[in-house]
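A.B. asks: Predicted model and sequence follow; I will ask about them next.
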Amino acid sequence: MWLASIMFPWQFLTFLLALSADMCKAKECADFVDLELAHAIIGTTLKIRLLLFTRDTIHCGSFLSHVNFSADPHFNLSRPTTFVIHGYRPTGSPPVWAHQITELLLARKDMNVILVDWNHGAANVNYFKAVENTHQAGENLTGFLKLMKEHGASLSDIHMIGVSLGAHISGFVGANFNGAIGRITALDPAGPQFTGTPPEDRLDPTDAQFVDALHTDIDAFGYRGALGHIDFYANGGTDQPGCPKTIFSGTAYFKCDHQRSVYLYCESLNLTCTSRAFPCSSFKDFQDGKCTSCEQFGDAGCPVLGYDIDKWKHVLLKLGQSKNYFVTNEKAPFCMVNYKLDVVVWNEEDHWGYITVKLHGNGTDAVAKIDHRATQFKKFTETKLFAQFDTDLQAVTKMSLMFSTGNVFKPKYKLRVLRIRLTHLERYDRPLCRYDLVLEESKEVSFAPLPCQESNF
């Protein structure tokens, strides 16, 4: 090394250290600011950082300048751009799902993904101050999008994914552009301080060309009413399966339901399975099997939660606001499989009870417990039940049924089944039937189902 021969040893060492520092600085990967609870207690002032990720920089994003786009050669305005905006951060920690959703988005499409880090401003034990900061955050992002537009970006190619408070920030930005941005996705949009407010003070369907919302915690941190062209309610939008039921579970008790919206959306991105939802006036009617038809959506069928819902965009824009319900498993894969179960009995007296259905095929079992309420079984009257199975079986070779009443001290009943019919609601499989069964209470009966004889089913 010729440079070493003309420098003193200490000068050469200083040069190497400076060079090393410059190299490390050049390779610095963008990441969320990691604050502590102490910051939230003191209170933080709004500061927004933009973290850019592309397919070329998926594992090492860069900090994007608010004013100088040319400083980052990876920011290509001819590509679509998706903004991901987190919500309230009461402890100051970064969102644990940020990099997961980034990688999944980039796997689906060649785009710019910009993680909006407003942890400074969202981290505050005073929730009302964080809510106040959402308006300023919206103005900041509005200025950035204006600059993007001036440099040739199309507002129609902008997709904003907002979580909790981030959903309303997205709405404020969209309103500033008179709804010209392409799409806003709201993941359990925040309810406190937004419920009961006029549309200009929260997200609403006019804020983008298309607005879709997912609700998972409407009885606590989420917004109860409809906010988009289509609103999905997972498990009715309240208690999510697998989430803690008591405060003794720690912080997970408070955030699990709210955060489940992000994980359900991530599952829609990786295509491991799809959650189809059904338009209905209430979750009760949905559970009672009163909303198993999706004729209003035409050949597209029932809408699918998540990233691909824009395939239903044109139909939804004609229909107006649509509330849709679905149920999930306790953990990933969350999606369940929907069947309609029709039962006709010939007992002289009415019986009330619950049905558990098991499907068997190729060494795999699928279970559906229809137990949200006791069902009335009346002689020669078709009882329609909605059955959601935890696994999708492509071929059913055996079926099991169990009738129960939950009455421990009363005599055991027998449900005399004239006919059962099981219809897959997502495939065009021929319905499966069985005739003339006797179900003794709390005893499982197994049989091979048969293709239904009725020509009109």
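C.D. replies: Noted; the coordinates are in hand.
A.B. asks: Going by C-alpha atoms from here, please, whenever you check contacts or count neighbours.
C.D. replies: Will do.
A.B. asks: would you list every one of the strands in the stretch 201-350 of the chain?
C.D. replies: 210-215, 230-234, 278-279, 322-326, 337-345 (DSSP state E, counting those that start in this stretch).
A.B. asks: Most tightly packed of those strands?
C.D. replies: Of all these, strand 210-215 has the most neighbours on average by mean count of other Cα atoms under 10 Å, namely a mean of 28.
A.B. asks: Comparison target, given below:
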Amino acid sequence: MAWKWIKAFVYLSLCVTSAAGDEELSQTKCADFNNTTWMEYRQATKLQVQYLLLTRKNADCASLFTQDCLNHTQKHTAYFNSSRPTKVIVHGYRALGSKPSWVSGLAQALLREGDVNVLVVDWVYGASFAYNLVVENYKEVAVQISVLINQLTKYGSTLESFHFIGVSLGAHVCGFVGTLFEGKLGRITGLDPAGPMFKRADPYDRLDSSDALFVEAIHTDSDYFGISIPVGHVDFFLNGGMDQAGCARSRFASMYGYVICDHMRALHVYMSALNGTCPLIGFPCSSYEEFLAGKCITCQGPFNGTCPQIGLLKNSGITVSPLPNQEKVYLLTTATAPYCAHHILVELRVSRLDKTAEVQLTLISTGHPQTELKLKLNTDETGYKKVAAHPERLCNIDSVQLKNTGARFYRQGDIHFEYICISEVPYTRGLDPLCVKNINIGRGVPWSHDFVQVC
């Protein structure tokens, strides 16, 4: 650990200054990400990191924080308020050296939700080119950020007031900043923390629940660019943490659709949670398969009945103490913004079959995409459960349809359902299950039932 604190000591001799005061800000252009050329970057003697500040007073025009050895007087931008919480945004790997286009949207969402300071860490030119070389830079970036945080605490900010939000590799940068401050930062949110070169890393070298008072992570691409293991107090695995609804599966799709759509979905869902009106809650479960099988439809156990929620609620809404550690929670989302899905539990009981059968169940809400479930019915089972994502609440489901599908010559001819029940999870008082009993379905004869209800 000595090398880090030696570097930190050196950096602490640097001064944090703003680009301009009140009068100067009105005459200068807004700060933006570094536009250093590739050749200038390769010739630089040290890693380039700069900080952009946005508040409600300058929401449309960022000001610049810099570390300036030549100016030993401390000047803070007129917009920074140390009595307010500070959100620190850290981007990840930038293969082509381009600035991240999503930063403004995330900053604006944070400012709408609260009167806060938003600090954006620009390390684009240390985050570009070969990924393995970029990974070598991430601790250096964290050390430089820690210098800034240390200086701000001298001017009234508290470590607990800092909420770091890191995307991909940026999540591990945040984690190492937390390590340097011995886990005393208020909160870290990792948006699909990077997996390559980190999946087998020591917790000291990656994001971990010990890095802040509360650490959460959203996983959307754990089979490729994201990390597959839990790294926080609570880890949200969206749609199992891998293939996301609406992301292309074909190599002939666009580069974004095929390569990074899943990975970036964590960011877009998080932004949507800040902007949206419906909750994105997760259910604790031992596996995604058990969650889909309807075996984890409450938040009892580790959360004492309160489901953790993506967004800015304190500790994601978790009220238990001590906080759980590396608790996996699962939730389903829709294919498009705002991504909010209502979790519908479908329960079927079937009379014993002579042959296996396949059925398709469709939930219909007028004006919204249909939700289709395909179920395989076995000869040795009679009861089935399945959790599905639907864009509307239970009371806005207009009808349910069933169809006997499968191979024409080998499927079960007639199927008798003792009942079909659909309910919303977690259970909401007043939204009792919708049940239909005694249903017969023949080959090629779809069945449907309309519901008449008011939310």
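C.D. replies: Received it, and whenever you're ready, just let me know what you need. Bear in mind the structure is a predicted one, so any value in this text is a computation, not a measurement.
A.B. asks: what's the TM-score here?
C.D. replies: TM-score of the superposed chains, computed with TM-score structural alignment, normalised by the length of the second structure, equals 0.86; 423 aligned residues with a Cα RMSD of 2.7 Å.
A.B. asks: quick one on the thing from earlier: need the strands of the stretch 201-350 of the first structure in TSV (columns: distance to Phe403 of the first structure).
C.D. replies: Formatted as TSV, those follow (distance: least, Cα to Cα, whole Å):
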stretch	distance to Phe403 of the first structure
strand 210-215	33
strand 230-234	27
strand 278-279	27
strand 322-326	24
strand 337-345	12
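A.B. asks: Among those strands, which comes closest to Lys146 of the first structure?
C.D. replies: strand 210-215 (19.6 Å; Cα to Cα).
A.B. asks: quick one: that closest one to strand 322-326, angle?
C.D. replies: Between the axes of strand 210-215 of the first structure and strand 322-326, defined by axes from the mean of the first three to the mean of the last three Cα atoms, to 10 degrees, the angle is 40 degrees.
A.B. asks: equivalent range in the second structure for strand 210-215 of the first structure?
C.D. replies: On the second structure, the counterpart of strand 210-215 of the first structure by TM-score structural alignment is residues 214-219.
A.B. asks: Can you give the contact residues for the matching stretch?
C.D. replies: Contact partners of stretch 214-219 of the second structure, identified using Cα atoms under 8 Å, 6 or more residues apart in numbering, comprise 186-193, 208-209, 226-228, 230-238, 241-242, 266, 315-316.
A.B. asks: What residue in the second structure is paired with Ile169 of the first structure?
C.D. replies: Correspondence of Ile169 of the first structure to the second structure, assessed by TM-score structural alignment: Val173.
A.B. asks: post-alignment, whichever helix or strand that match is part of versus the first structure, mean distance?
C.D. replies: Here Val173 of the second structure sits within helix 169-180, counting by DSSP states H and E. Compared with the first structure after fitting, helix 169-180 of the second structure deviates on average by 0.6 Å (mean Cα distance after the TM-score superposition for the first structure).
A.B. asks: neighbours of the residue mapped onto Gly282 of the second structure from the first structure, just the number please.
C.D. replies: Alignment note (TM-score structural alignment): Gly282 of the second structure maps to Ala277 of the first structure. For Ala277 of the first structure, the neighbour count with other Cα atoms under 10 Å is 25.
A.B. asks: Correct me if wrong: Ala277 of the first structure contacts Ile309.
C.D. replies: No - applying Cα atoms under 8 Å as the test, Ala277 of the first structure and Ile309 come out as separate, 10.8 Å apart.
A.B. asks: shared neighbours, these two?
C.D. replies: Counting by Cα under 8 Å, 6+ apart, the common neighbours of Ala277 of the first structure and Ile309 are Pro303.
A.B. asks: Contacts only, for Phe254 of the first structure.
C.D. replies: Phe254 of the first structure makes contacts with Ile247, as judged by Cα under 8 Å, 6+ apart.
A.B. asks: Quick check: chain neighbours aside, which residue is closest to Thr405 of the first structure?
C.D. replies: Gly353 (4.3 Å; Cα to Cα, 6 or more residues apart in numbering).
A.B. asks: Where does the one you found fall, secondary structure wise?
C.D. replies: Gly353 of the first structure belongs to strand 351-361 when elements are defined using DSSP H and E.
A.B. asks: orientation of that strand relative to strand 337-345 in degrees?
C.D. replies: Using the same axes, to 10 degrees: strand 351-361 of the first structure against strand 337-345 is 130 degrees.
A.B. asks: what helices or strands is the helix or strand just after strand 351-361 of the first structure leaning on?
C.D. replies: Following strand 351-361 of the first structure in sequence order, the next helix or strand is strand 364-377 (DSSP H and E). Applying 3 or more Cα pairs under 8 Å, 6 or more residues apart in numbering; DSSP states H and E, we find strand 364-377 of the first structure packed against strand 351-361, strand 383-389.
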